[in-house]
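Peer 1: coordinates only, sequence not included:
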């Protein structure tokens, strides 16, 4: 082990040295409700890495306690991420649902000990009784039920006699506790929902804080490693294990700082919004920070592991620059991949004094890369170069081809421009040039001095390929919502031209396209008939330089969110609003915080609510879109009634959430009524299968290879077909309807 151990490894070593544990046993316990992202990669590296370093083992356990959001395809994505990163879990994959009978028995034991009771308050009453960070809570009158009555009610909950929300099981701890997690927390809730593993055999499900610590104990976990947001949960973790008086050894929880990265969102809710709303093409879209996205884009497992090692393990949250991750993939690929030539924006050059064709020997690797390999580059009379590698009126410092300046063709000859051919609109369509036979690379006796070399391909021999250029998904370093999406995050070049070896000889699946960046043969869409390459990363970080001239409105200083366990600096009126928005209207803390602290925004929100009762839907529009316009515009072109009507159109399924963005932008520009905009532009959401099925059938018919891959087990392609369908309808199709219809169509084939 290194002398510079992180604090978690220091703890593990001390625990082994003192005999607290005989073996280090960790676990990676994700909830299977989405695809794992780069933050999960850090957790995977920590949990599996520590177990490996101390000759222990790590379990892979699915925290499948919420049947309404979980799915087997998410389980497969999590398994794939761990395997791809090079780790192996101990034994079979474990599931919290494996322990449902045992967890139920533990709950019964707590009831018998008088440490848990069945509460019949409704959700709003439970929130109201809970108190605030400055006020003690009140214990429910139902806490006085006898042990016998609690056992009876809990058994009947288990038997399915009650509807959702009728009762909950709570721990009896302390309604005056400063840590609000300890104010008689919920242990079980009723949820009549089909579970993807246990089916309908359970209708009550354990809460995370109850299931997690006991699952750790059942598995013999020693070090329960989690991120800092669970720091307040540690007291409850310990309480459950101590209250049950379990036989030692028992696990202990340790927290580390989660990964935060600029230009990136890692909230599962926001990622799901992007996928379901059709803003990206599935969970493996190369613009997403999911492991599947990085993998499809062409990132290597080694680059992700190096990144996680570089950022280290800390006790305080901080923001990591995404450029550091990009550096890691460049650094990894630099010594691995062959260098080839591909022209993305072709300009034809006819070499008037060259006849016939020849093959030029060219190495795949520069002299400083310790690898061998070469190919034959065909050279002929007609070639393509990049359009921006020629300038008729060059700026100062331009070293490529001009009417007065020759340039070297990489691996080949020096070229001199003789004539510029233009079309009737004055656009350059061809360059007529001459080459210097004595200037061949490696045997140049021409004496001609050039200042640069450019890449090229032989027009007759080049292979047509599709190239997908990816930029950052968000245009701001601290994205908050859909309004921060970068509209230029994907640029598809359907007809680029690559040297033939790339496609015919396939020396690798990753390449450095000379002077362009690193590229990867798309593992799903690539075919011999239509090669497709994804841009992994540029040769250098051009983002900051590119972004500098773009003026942007500075964001207001982030306001402190009301967090359990600490006192937020709100005045009495703001605090009252915050409590109402979270406890009564069900808003999340971030949105509630934004509205509660801004009097004008709050007033607008309240006015809209009087028109249409959609607390969450209206709040999202007001806190994100209306807030932006209030900061930027001198006068609003819409009012609260318009926003309420827009929310109503979404809630009633008239338009999709993605289309609502278009409608709002039109409201801002013209002041038109949202319903009138939808009708005039034909933006009504398409939910009728009769309209959607023909589109799906057409897409399936045009993609037989992807259908075959799906049938062979590549279920990730479901996202491809859904994305293509949404794209074909201009985002108007109902995403949930499309998802079901696509799945049905593929399964029926």
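Peer 2: Received it, and whenever you're ready, just let me know what you need. Note that the coordinates shown come from a computational prediction; the quantities given were computed from them, not determined experimentally.

Peer 1: Could you use CA atoms for every contact and neighbour count after this?
Peer 2: Will do.

Peer 1: Excluding covalently adjacent residues, which one is nearest to residue 342?
Peer 2: residue 498 (4.1 Å; CA to CA, 6 or more residues apart in numbering).

Peer 1: this is the other structure I want to compare:
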């Protein structure tokens, strides 16, 4: 998808393939009493826009079918997980509108049960302790075209496996010296079924269980069993887990426990950014960005700081839909969603980013004319504000052209243009410096609102304007697919050097009291957000959320 969302008459929404599966199961009374979904993040980083799609899908299905929704942290890797990530994920999921009520869980809550089930599999001859190193295990595993070969330890007696596993749990072996593996089929075409690892030895402090455990279950072993414990009916995950589904099923069937149904959907990929947690972490640690909440990042925290709203992300996820095949969505779809939402919500204000001074020669020095302007032109209930028009004003430099083409409807020598919400000005004189650069325009002001002219521009009082930091954000990466790089290069080489431009802009004086977290449309320039981190009293900092559509830049007279 690379074009804007379709417009026109609304059509009834069709059922996506997951809804069709659920509908069929409900009709057949198959495995479903009440729909129960979950969002199961690993607390090893901040959530990004791809996770938002999963959250909206899982929570949306639970709401749609009158079911339940869980938030569960799959916290099985203590060396990469932190409480900071747990806290941020909870905050972001809540901000996205998903309500897990009292169903907050952690895989670490189930460590005892998972251990007991592992013992059960050992006793059933379906799991064994393996002494192979990680490198040896890879060698024994085989390839897509070559079957693996059995570990020399695969036929260990049950009592020996039980004793070794107990010693692993007791901390008697060093890290990496032994693993517990499921005994499935080393010749299976699906490599995930070639005796996968269930437990590894890792003497590491866990953010919740402390030093109680020194063996930790693998994700593949933990995930399905955690779903089963919680009574999940549908384990909805992204396509990279499709090849893991037979293993998910094997564990549930081998243990004889409640068996959720796994359904895979296409993950969200966006142009001009990266979505890998590892790569996002690299951007943070190497200081290519200011942090996980840098507004250039595709993290939920970054989008929030840039000014994206809950409703805009929900609408975006709804628009792109749920598919079975991976594709890349144009960033324009996300930007369009936030524009549509903020067009209704954001109050208007005047700001000049690249100023050119105008002297209104028929106004007296010190004279001020109070101009009444609507806070929102489509919403009279939003009220009015007062703009000071003074002898010296500022306009955008590119709203004047000395040698203007015929269809240039802004200001030119001898030409007229309307000041937004005020009267009309006529350019009488162009003042230049010694190098021939335009430094000032001298104009006359006509307060007549009835007279028609073709162009309207924005402005601020030079004397009364608020000088403020404005951050102009562009795409994080300079190319659509930043991971498509030649040999010897990485995605870092595709970062956009112009992704952030910080300028001092001139704003209407009412914005001095702008509250952090407020959305504002700078007329003809775009949507901006009062930065909630760096803004201080009477010194707001503005982040550009999105530019305006071309059609929106034409302000009506």
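Peer 2: Perfect, thanks for sending it. What you see is a predicted model, and the numbers here were worked out from it, not measured in a lab.

Peer 1: tm score of chain vs chain?
Peer 2: With the length set by TM-score structural alignment, normalised by the length of structure 2, the two chains reach a TM-score of 0.92; 530 aligned residues with a CA RMSD of 1.7 Å.

Peer 1: From residue 516 of structure 2, how far off is the counterpart of the residue nearest to residue 342 of structure 1 in structure 2?
Peer 2: In structure 2, the residue paired with residue 498 of structure 1 according to TM-score structural alignment is residue 507. Look at residue 507 of structure 2 and residue 516 of structure 2: by CA to CA, to the nearest Å, they are 16 Å apart.

Peer 1: quick one, which of those two is more surrounded?
Peer 2: residue 507 (25 against 18; other CA atoms under 10 Å).

Peer 1: show me what contacts that one?
Peer 2: By CA atoms under 8 Å, 6 or more residues apart in numbering, residue 507 of structure 2 lies in contact with 349, 350, 351, 352, 460, 465, 466, 467, 468.

Peer 1: what do you get for residue 190 of structure 2?
Peer 2: Residue 190 of structure 2 is in contact with 144, 243, counting by CA under 8 Å, 6+ apart.

Peer 1: and if you look at residue 93 of structure 1?
Peer 2: 59, 60, 61, 62.

Peer 1: about what we covered before: the residue nearest to residue 342 of structure 1 and residue 459 of structure 1: what is the separation?
Peer 2: 10 Å.

Peer 1: cool, residue 401 of structure 1 as well?
Peer 2: In terms of CA to CA, residue 401 of structure 1 sits 18 Å off from residue 459 of structure 1.

Peer 1: Show me which of those two is the more surrounded one.
Peer 2: Set side by side, residue 401 of structure 1 and residue 459 show more neighbours around residue 401, with 25 against 22, by other CA under 10 Å.

Peer 1: what's the matching residue for that one over in structure 2?
Peer 2: Residue 401 of structure 1 maps onto residue 411 in structure 2, by TM-score structural alignment.

Peer 1: And for residue 57 of structure 1?
Peer 2: Using TM-score structural alignment, the partner of residue 57 of structure 1 in structure 2 is residue 68.

Peer 1: surely its match meets residue 58?
Peer 2: No: at 9.6 Å, residue 68 of structure 2 does not count as touching residue 58 under the criterion of CA atoms under 8 Å.

Peer 1: The counterpart of residue 239 of structure 2 in structure 1 and residue 376 of structure 1: what is the separation?
Peer 2: Counting by TM-score structural alignment, residue 239 of structure 2 corresponds to residue 228 in structure 1. In this view, residue 228 of structure 1 and residue 376 of structure 1 are 55 Å apart by CA to CA.

Peer 1: cool, residue 694 of structure 1 as well?
Peer 2: Taking CA to CA, one finds residue 694 of structure 1 at 47 Å from residue 376 of structure 1.

Peer 1: Between these two, which is the more surrounded one?
Peer 2: Under the neighbour definition other CA under 10 Å, residue 694 of structure 1 and residue 376 were set side by side, and residue 376 has more, 14 against 11.

Peer 1: What's the match for the more buried one in structure 2?
Peer 2: So, by TM-score structural alignment, residue 376 of structure 1 is matched to residue 386.

Peer 1: Hmm, residue 302 and residue 332 of structure 1 touching each other?
Peer 2: Yes: judged on CA under 8 Å, residue 332 of structure 1 makes contact with residue 302 at a distance of 7.2 Å.

Peer 1: now residue 319 of structure 1, nearest residue through space, not along the chain?
Peer 2: That would be residue 260: by CA to CA, 6+ apart, it lies 4.8 Å from residue 319 of structure 1.

Peer 1: where do the strands sit along the stretch 51-200 of structure 1?
Peer 2: 57-62, 94-95, 116-119, 168-171, 186-190 (DSSP state E, counting those that start in this stretch).
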